[in-house]
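Visitor: Next comes the sequence, and after it the predicted model I'd like to discuss.
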Amino acid sequence: MRLTKKLLGLLVVTIMLSMVLAACSGDSTNELVIANSADAVSLDPAGSNDVPSSNVAANIYESLVAQDQNMELQPSLAVSWELVEDTVWEFKLREGVKFHDGSDFNAEVVKANIERVLDPDIGSPRAFLYSMVTDIEVVDDYTVRFTTEFPFSPLPAHLAHNGGAMVSLKVIEEDYAAMEDGEDPGSVINEKPIGTGFFKFDEWVPGQQIKLVRNDDYWGDKAKLESVVFKVVDEDLTRVAELKTGDSHISDPLSPSDVADIEETDGVHVNRQSSVSLSYVGFNMDKAPFDDARVRQAINMAIDKDQIINGIYDGNGVPAVGPLAPDVFGYDPDVPGLEYDPDKARELLAEAGYEDGFSTTLWTNDNRERMDMATNIQAQLKEFGIDVEIEVMEWGAYLEQTAKGEHDMFILGWSTVTGDADYGLYALFHSNNVGDPGNRTFTKDPDLDALLDEARQTPDPDDRAALYREIQELLAEIAPMLYIHHQEFLLGVSDRVEGLTQDPTGVLQLQNVTLKEE
């Protein structure tokens, strides 16, 4: 049969349309699709302190220092560093590195980035990471010196945090110019997140997905994938269904309740990674009755954490006695915590004037385990006359409102990403960090502040460890939180995915990931 010109034209259009639809469907054999429980809050490294944002940013940007799977520091954009004086660190930078916009990485860029994080006009929730830095000196194009207010041995670890990720100087200057025109800090960087990483930003459809593409001009070993899509799939079971059908290759996170299902399904498996994370219930110490330590201690003693860990998390993780995970420097296994003791809990409530209980609210985001935890805590506290109303909130609003102190009790997590107690304690409990930086319990204790300040200013590791023991003992008295557990990170992963690793901080390492053909 002969094709007319009209039919031939229609056939060509149909073929082209099919190709476009296939490309748009994310069906590329070299595109990794990650189903995430929440969207990023910001792609500006100075703009947020949440895991979904960090997971994306870790592929776009790089910091001076990196951490390996054992939380050991490794060179990244800096090739070496040394303490040249008690309060002066010198970093030698990698030469020949280009940003995604073609601009050069050098010492001026480092100075501009860290000064921007510290700029009060930016209002970065990560400013506490570098608050001890008093001067940044450009020695030459590839040498930079940091002077600190006091000896601060964790500085290289803090510079491994993605809060110290390097953004193109051109984009930083554009962002400041936009601020002069009335735009919010980070508005330009969010639209044009330009780093030096092995992936480049392609698009962000808020509430739906973020797409990154391979940086073929990367200074080191190039990513093996052509592209990565971080897709927002907030329902646990939907993420599992997408993993099974192949619509997604990774479910992040995987609910402990779904582990058995994945283990019994061909073509997918469970990835487990021990963590430096903490899950906790925080109390707003600015609000009654949580302004009374006896009430906070009583709730700690009223809750049987084994019900939560075994019943909701299927035994996944290590029970938390305090805020620090066992692999974090400064953790002390001998510090006593507030053990489950219902009789003592009732006694403390009576002393505080709440023998008959009280009414309160417990906030959580729409994470299945956290919602189940809230329901469990609600039931347990009812036995003490405490009437708990549960409120489930969208992630962005949840972070914003807990930062403002509009909550009573709340469920959240924290990961000590530097592997050092300073990050796991100073951010969560120092009065300087109330709100967005991490202190959502609104803890304001002068003695605690003094100890936290002294610990970060003490150079000797043994002396620091002793101070952190004292801090953890004091926290048991203050009881700003009910510490639940340090859980394993769980991922549902397609068997097609090879080369995937996950840090103890929860960040996925995608540089060496490949996808086997089906």
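Guide: Received the coordinates, thanks. Numbering: from 1, shown residues only.
Visitor: Going by C-alpha atoms from here, please, whenever you check contacts or count neighbours.
Guide: Will do.
Visitor: Isn't Ala352 up against Arg296?
Guide: No: Ala352 is beyond contact range of Arg296, at 10.3 Å (criterion: C-alpha atoms under 8 Å).
Visitor: hey, where'd the strands end up in the stretch 201-350 of the chain?
Guide: 209-214, 227-232, 250-252, 268-273, 277-283, 318-319 (DSSP state E, counting those that start in this stretch).
Visitor: quick one: Val110 is in a helix?
Guide: Yes: checked against DSSP: H, G, I helix; E, B strand; the rest coil, Val110 lies within a helix.
Visitor: Hmm, Ile34 is touching Pro253, no?
Guide: No: with contact defined as C-alpha under 8 Å, Ile34 does not count as touching Pro253 (9.9 Å).
Visitor: Between these two, which is the more surrounded one?
Guide: Legend: neighbour count by other C-alpha atoms under 10 Å for Ile34 and Pro253, higher for Ile34 (26 against 20).
Visitor: three-state assignment of that one?
Guide: Assignment for Ile34 (three-state DSSP): strand.
Visitor: Pick the most deeply packed of the strands of the stretch 201-350 of the chain.
Guide: strand 250-252 (a mean of 28; mean count of other C-alpha atoms under 10 Å).
Visitor: try it against this one:
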Amino acid sequence: MKRFSPAGALLVVLAIIGTSCAPGPGASAPTGSSEAKPKPGGTIRYGLVRDPIHFDPHVSAGQSSVSLQGSVYDGLVEYNDQGKLTGALAESWETPDPTTYVFHLRKGVTFHDGSTFDAEDVLASLNRIKDPKTAAPQAPFVSSFTKMEAPDPFTVRITLAKPNVTFLDRFVGDSNSTMFIASAADIASGFDFRKKTNGTGAFILTTWEPGGQYVFKKNPKYWKPGQPYLDEMIQVVIPDDKARVNALRSGEVDYVENVPWQELATLDKFSTYPYSVSWVMVRLNSGKPPLDNKKVRQALNFIVDRQEVMQLAFGGQYHVIDGPLQQQGNAYYWKELEGTYKKDDAKAKSLLAEAGYPTPADVPAMEMSVFSTFAAHNDPAQVVLQQFQKFGLKVTFKAIDVATLNANRGNGNYQMQMDGLSFSGPDPDNLRAFFHSAAVGHALAAKFKNERLDQLLTQGAETTNVDQRKAIYKEAEQIILDEAPWVFLLWRPTAEAAAKYVKGYIVVPGGLGGQNFGRWEYIWLDK
């Protein structure tokens, strides 16, 4: 039996200003499941583009990893199929004032090892995320809490120094910043979270083989009544894009992620789920010369022909990023910033000259690291590399694997790195996860810092007035574009595909496509 030490034997009397109560589990039926009643049973085989790098519920490792993490672990809150916040391990929450959140936890939930979930696990998880040794992307967020306490075993109270308008959304997390809840006992015992799992999620990881397959059995004690529908899920690693799609066609797998744009139109006999929430960009390490010079970083942005990259690498689909950092239609899309970085060789040469390089040949040799077996990175990288070389720069291609890609993001062991990312949602607070100087997502490792930008990104999260927020984030984007920490390229097409008998899968609306993964409790097979 788990011991519980209340944070003070006090009666907590809350003057409730507003309460948000979660609907019952499964209250929102996922799109695509309304045509028939879900059928329990069966095994789904899921084609992954790569191995999950590790299993740690507090350290993000991209889309393929979060599909595993999200199946094994749960967070306090989640998005439903309408893109609305709803309760997960927290049944409901309330905000007695703008800087206080009180979570009422779900009772009767157990971890896969049979131990009971309660507030002790939440506090231990948050403290582990905050611990610098964990290197969790959400550490700056959790470190901003002034107090975390548990008035009783099923209540957690968090106090902030200032309001944070994206507080609850941040608790959902995404493939860049996970916020799952682990067992306090595991955390205290030094459990190897990278290689072992013990969550409250819908599936239990039973066996796994790197480069092979990951086998999950349903959690018979899952807290969502009647779910998961599937008895078993097998994630199969198929790095080659063509082979992965052919595995779907042949029936070797039932579902695949990362369908190349060239293949999408050929899958008319399958269910396809196209969307775009992913950036393609080149990370620039501001801590390594010559990229420690802002003018060089700006010059690289003027050298690139984004339309050519989009045409050759992605068939001309979706939108270039030549200025605004949000998608068109977003309330924080600044049309007047369009064209900030259009191809302009003369401007690039002028900037390089100002940086002390009279000709492109005078710029020191640079290296671009690329996850070369992943077409969504390799194809645009090849185009950008040719453009740099045609301009006269000495840039070489360094092929890396996905584990190195992920490690480089955190340790800064690169000069330039082709990369991609998905925002957790449409709010511009996403920028803080990459461009605030304390951000594990980029700035910290790349030694990128702008004090005014830090102020704005912090202020934006604390400001509730919409007009004031717009002014803040417009200035923030202008600074980011001027600082040029990345070569901004485009929003790329993304898609999944499945056999017609796979039901219950959706693309979460509202710019939340990155939340699609880890919702396997809703999937069922109509066969």
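Guide: Alright, I've got the coordinates. Keep in mind that this is a model prediction, so the values were computed, not measured.
Visitor: Any chance you could compute the TM-score here?
Guide: Once superposed, the chains reach a TM-score of 0.85 (TM-score structural alignment, normalised by the length of the first structure), with 473 aligned residues with a C-alpha RMSD of 2.3 Å.
Visitor: thinking again about what came up before, among the strands of the stretch 201-350 of the first structure, which is nearest Asp447 of the first structure?
Guide: strand 277-283 (19.2 Å; C-alpha to C-alpha).
Visitor: Give me the helices and strands touching that closest one, please.
Guide: strand 409-415, strand 481-486 (3 or more C-alpha pairs under 8 Å, 6 or more residues apart in numbering; DSSP states H and E).
Visitor: Going along the chain, name the strands of the stretch 51-200 of the first structure.
Guide: Assigned by DSSP E, counting those that start in this stretch, the strands in the stretch 51-200 of the first structure fall at 65-67, 73-75, 78-85, 88-93, 133-140, 143-148, 199-205.
Visitor: Including distance to Asp356 of the first structure and mean neighbour count, could the ones you listed go into a markdown table?
Guide: Below are the strands of the stretch 51-200 of the first structure laid out as a markdown table (distance: least, C-alpha to C-alpha, whole Å; neighbours: other C-alpha atoms under 10 Å):
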| stretch | distance to Asp356 of the first structure | mean neighbour count |
| --- | --- | --- |
| strand 65-67 | 50 | 22 |
| strand 73-75 | 52 | 17 |
| strand 78-85 | 58 | 14 |
| strand 88-93 | 57 | 21 |
| strand 133-140 | 50 | 16 |
| strand 143-148 | 52 | 21 |
| strand 199-205 | 50 | 20 |
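Visitor: still on that earlier bit, buried deepest among the helices and strands packed on strand 277-283 of the first structure, which one?
Guide: Most buried among those, given mean count of other C-alpha under 10 Å as the contact rule, is strand 481-486, at a mean of 26.
Visitor: Mean distance between that one and the second structure after superposition?
Guide: Once fitted to the second structure, strand 481-486 of the first structure is off its aligned match by 1.7 Å on average (mean C-alpha distance after the TM-score superposition for the first structure).
Visitor: matching residues in the second structure for that strand?
Guide: Counting by TM-score structural alignment, strand 481-486 of the first structure pairs with residues 486-491 of the second structure.
Visitor: For the equivalent of Leu352 of the second structure over in the first structure, give me its contacts.
Guide: Structural correspondence for Leu352 of the second structure with respect to the first structure (TM-score structural alignment): Leu349. Residues in contact with Leu349 of the first structure (C-alpha atoms under 8 Å, 6 or more residues apart in numbering) are Arg294, Val295, Ala298, Glu355, Gly357.
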